[in-house]
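Trainee: Provide a 3D model corresponding to the input given below.
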Amino acid sequence: MPKLLQINPVIRRNTSTGKIMQEIGELVTSRGWESWVAYSRGRDGVPGPESASALKGSKLLPVGSRLSVALHGLETRLLDRHGLGSRIATKRFVKAIKRLDPDVIHIHNIHGYFLNYKILFRYLAECGKPVIWTVHDCWLYTGHCYHYSAAKCFKWKTGCKDCCQRREFPTSWFIDRSAANYRDKSESFNSIPKDKLTIVPVSEWMGNELKASFLGKCNIQVIHNGIDTDTFAPQDSAGIRSRYGIGDRKVILGLASIWMKEKGFDDFVELSSMLSEDEVIVMVGKMTEEQKRRLPEGIVTIGRTDNVQQLAALYSAAVAFVNPTWQDNYPTVNLEAMACGTPVITYRTGGSIEAVSEDTGFVVEQGDVRGLLECVRKIEERGKECFSGKCRERALKNFRKQDRYEDYMKLYDNCLKK
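Mentor: Just a heads-up that it's a prediction; the model follows:
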């Protein structure tokens, strides 16, 4: 029976990477594999019986403790050494991997204050196991940051230094170690033999960025993220309209886990001043009290929600889903909106444009708020129904999570044949 080991700091289903890891585990166990998931005990604790049973066949391999996470966080804040703490926890983890002896090792994220990448990759370079690394953000090939598009910094192509985002995640209060971090990552991540490592970016955009990085000579294979197209499907929106006092107004929907400038908060504020009386912006996601005070009257706000049925109804209620993001890899909110029959309007940002075709939405240049409104009006004039069928059809053809997980299954099988 082949064994799969997946690695990610969190396993909770209300996190995107945790959910992906669990659902991949469900697929491989249904195919006769043994599934193990390694995660940060200091971040997620020890799941109770109900949570553990929800893993549906995957077995847990907890790493570290709350203390090791706290010390790793302190080392990050004081010395800019994110990914270089947790030495004892990682050595113990490597011993556990050796005992487990998995056939395939699949990394999702290793940043998150729980692993020492030098120790882990020293083992991965020598063990002879096939390693798959799904790239969910840009941290693995920069000297510090997890994304650089909004900052318009491209030092990662030649060598990081004088980091302009030192105070961003993973925050360093005093020291800029970006040049040394860049060299350390390049040495560690390139230490695995090229025929044993497959890097899987979640978008074509990120794949092209990786090819320009110090990992450019690695085997790179894009596998997009998928969504549950059974849950995210056209819904009756009458209830949601009544609940939030929307009435018959045309809904312009925006959604973010946490609203910030990079997700288009300021752009929605500007857009609100251009609307007619029969249009309304609905913003879903967590906001600070200061942000709430800045919002003009007329914008409907809904706090962050994990209720997917409610989200599907909100997507369905909208005449358009507007995503004025300034940095993104492959936002699943675009996919969810289209699966609910709602066209998407987005800035020309990273992988955000990849889901949108000519008959399912529009792409405008970053910062062109009036262009966003013009595209909304085009949809209103033609009627949302002219887009809905194509949106749903595209979602079913390209965004089903079952199909994307099958891509991973094929990749695992190919790794074992080498």
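Trainee: from here on, just use CA atoms for contacts and neighbour counts.
Mentor: Will do.
Trainee: mind listing what Glu380 touches?
Mentor: Counting by CA atoms under 8 Å, 6 or more residues apart in numbering, Glu380 touches Val319.
Trainee: strands along the protein, start to end?
Mentor: With DSSP state E as the criterion, the chain has strands at 3-7, 34-40, 59-63, 104-107, 131-135, 197-201, 219-220, 250-258, 279-286, 300-302, 318-323, 344-347, 361-364.
Trainee: now for the fourth one, which elements pack on it?
Mentor: If I follow you right, that is strand 104-107. If contacts are counted by 3 or more CA pairs under 8 Å, 6 or more residues apart in numbering; DSSP states H and E, strand 104-107 sits against strand 3-7, strand 131-135, helix 401-417.
Trainee: for these, give me TSV that also has mean neighbour count.
Mentor: Below are those laid out as TSV (neighbours: other CA atoms under 10 Å):
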stretch	mean neighbour count
strand 3-7	23
strand 131-135	22
helix 401-417	15
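Trainee: is it possible to export those to a markdown table including distance to Met260?
Mentor: Formatted as a markdown table, the helices and strands packed on strand 104-107 follow (distance: least, CA to CA, whole Å):
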| stretch | distance to Met260 |
| --- | --- |
| strand 3-7 | 29 |
| strand 131-135 | 23 |
| helix 401-417 | 28 |
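Trainee: one more, so I can put them side by side:
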Amino acid sequence: MKIVHICTSLKGGAGTAAFRIHEAMLAEGIDSNFLCCDEINNGKKVSKIEEVVNQYARNLISRIFQKIKRIFLEYFNQRTIFLKQYNNAQGFLECEYSSTPYSNFDVLNNLLVKSADIIHLHWIAGLLDYPSFFQNVKKPIVWTFHDMNPFQGIFHYKQDEQRNRFNFGKIDLLSYKIKAKSIKSCNTTIKIVCPSKWLYKTAKNAKVLNRLEVATIPYTIDFHVFQKISRKLVRNKFNIPETETVFLFACQSVGVFRKGFDLLIDALKTVIENNITVIVIGEESIFDISNLKVRFTGTITDNHLLSEYYSVADAFIIPSREDNLPNVVLESVSCGTPIIGLPVGGIQEHILEGVTGILAKDISSIALAKAITKFLRIKETFDPKKIRNYALNNFGNLKVINSYLNIYHSLIQSQIIKDRI
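Mentor: Model prediction:
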């Protein structure tokens, strides 16, 4: 059985999560390939897809004389109008990220896709051309959602959609309709996988997906890489006293509003405790951190170094306003480090009060400050072994990959039966 994972990039949370699934499959002897837009040669069956003019658009002139002339011409005109409106909106959108259902990549013409038994989609913004892909794909599809974009319009999270509804609601709705029409035109089987129960429930209620099956499978992580390292050793390495309470925050870009670093700063300013150091991993941004001890490390890609930072911390704080299942949650508990977080998405699903961390009562700096204060009061009661055991029981490679294999096999059997009819 040949699997091809398709993801726009290896970078970012979605790319990291998708690649870890691919790596885990390779470790289990599965014939898995990874297709993305990045130029990389890591020896782990990753290939770069080349951008070409989509063959269905390229051959438009010859196709207008075929039976599908009217339908295809409508598609082309819609594409032109939409992209013009979208390009005009750039620079005015108030959002973390936006994307369109169109692309110049011809995914189906790639040799790895042609030879695969299962196409496993991940975060495909800017890579997948919805109309041509879903209308022409013949192979079974597994689609792991990493955010809400597959069943929304141009935005990737609900708050961005709501923030832009007044000015850009029409183009957002048009994008949604294009996606809905494209997915509805698909003649093969699509199985949706959500890494969190929150995203599962949200996807189940999405009209664009109303005929598709949805399952929940969490992300996976390499426990040999992410593990507890001697606290004394890493404290000495980073020159941090044993008496200091260390909180860790990590994000690709610290200034992203959705990730809530501003909530963390506001919360810490109200916490009555002098011996607190905050270590921040990610691209630095401008915040008022006066009277706080904050260390910015910049971006870290070395997983062993990340494990050292998780191990040096008393707790990992994740103040996201919206999130699916961030990789940092898995990384932290794998290293035996408790989490302090807000009641958001998949984060809240893995914070067992007093066992794996502390969950704030609501999404605010005040509630976060109370959660931090509670942690400071009971921090000695957290057991790193119990926290890591939670990770071992929930995010192990074998458990996650077997869940995917069950889906793959069921899709292939369904396809065989379908082909016989």
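Trainee: isn't Val104 of structure 1 up against Val28?
Mentor: No. Shown here, Val104 of structure 1 and Val28 do not form a contact pair, counting by CA atoms under 8 Å, at 11.5 Å.
Trainee: which residues do those two both contact?
Mentor: Joint contacts of Val104 of structure 1 and Val28 (CA under 8 Å, 6+ apart) are Leu4.
Trainee: among the helices and strands packed on strand 104-107 of structure 1, which is nearest Gly73 of structure 1?
Mentor: Proximity to Gly73 of structure 1 (CA to CA) singles out strand 3-7 among these, at 19.1 Å.
Trainee: what sits up against that closest one?
Mentor: Strand 3-7 of structure 1 is contacted from outside by 21, 28, 33-39, 101-110, using CA under 8 Å, 6+ apart.
Trainee: mean deviation, it versus structure 2?
Mentor: Compared with structure 2 after fitting, strand 3-7 of structure 1 has a mean deviation of 2.0 Å; criterion: mean CA distance after the TM-score superposition for structure 1.
Trainee: off-centre distance for that strand?
Mentor: 20 Å (CA atoms, centre = their mean, to the nearest Å).
Trainee: center of structure 1 - which residue?
Mentor: His136 (5.2 Å; CA atoms, centre = their mean).
Trainee: ranking the strands of structure 1 by burial, who's on top?
Mentor: strand 318-323 (a mean of 27; mean count of other CA atoms under 10 Å).
Trainee: where in structure 2 does that one fall?
Mentor: Residues 313-318 of structure 2 are matched to strand 318-323 of structure 1 when aligned by TM-score structural alignment.
Trainee: any idea how far the residue in structure 2 that Asn414 of structure 1 lines up against lies from Ile416 of structure 2?
Mentor: Using TM-score structural alignment as the criterion, Asn414 of structure 1 maps onto Ser410 of structure 2. As judged by CA to CA, to the nearest Å, Ser410 of structure 2 and Ile416 of structure 2 stand 10 Å apart.
Trainee: then Met1 of structure 2?
Mentor: Look at Met1 of structure 2 and Ile416 of structure 2: by CA to CA, they are 14 Å apart.
Trainee: swap in Lys399 of structure 2?
Mentor: 26 Å.
Trainee: now swap in Asn88 of structure 2 and tell me
Mentor: Relative to Ile416 of structure 2, Asn88 of structure 2 is positioned 46 Å away (CA to CA).
Trainee: which stretches in the stretch 101-250 of structure 2 count as helices?
Mentor: 111-115, 130-136, 158-163, 165-184, 197-204, 231-237 (DSSP state H, counting those that start in this stretch).
Trainee: which parts of the fifth one are buried?
Mentor: Within helix 197-204 of structure 2, the residues that qualify as buried are 197-200, 203-204, counting by 16 or more other CA atoms under 10 Å.
Trainee: what's the burial count for the equivalent of Val294 of structure 2 over in structure 1?
Mentor: Alignment note: Val294 of structure 2 maps to Ile299 in structure 1; criterion TM-score structural alignment. Residues lying near Ile299 of structure 1 (other CA atoms under 10 Å) number 16.
Trainee: what does the match of strand 318-323 of structure 1 contact?
Mentor: Contacts to stretch 313-318 of structure 2, defined as CA under 8 Å, 6+ apart, come from residues 245-250, 259-260, 264, 310, 332, 337-342, 357, 379.
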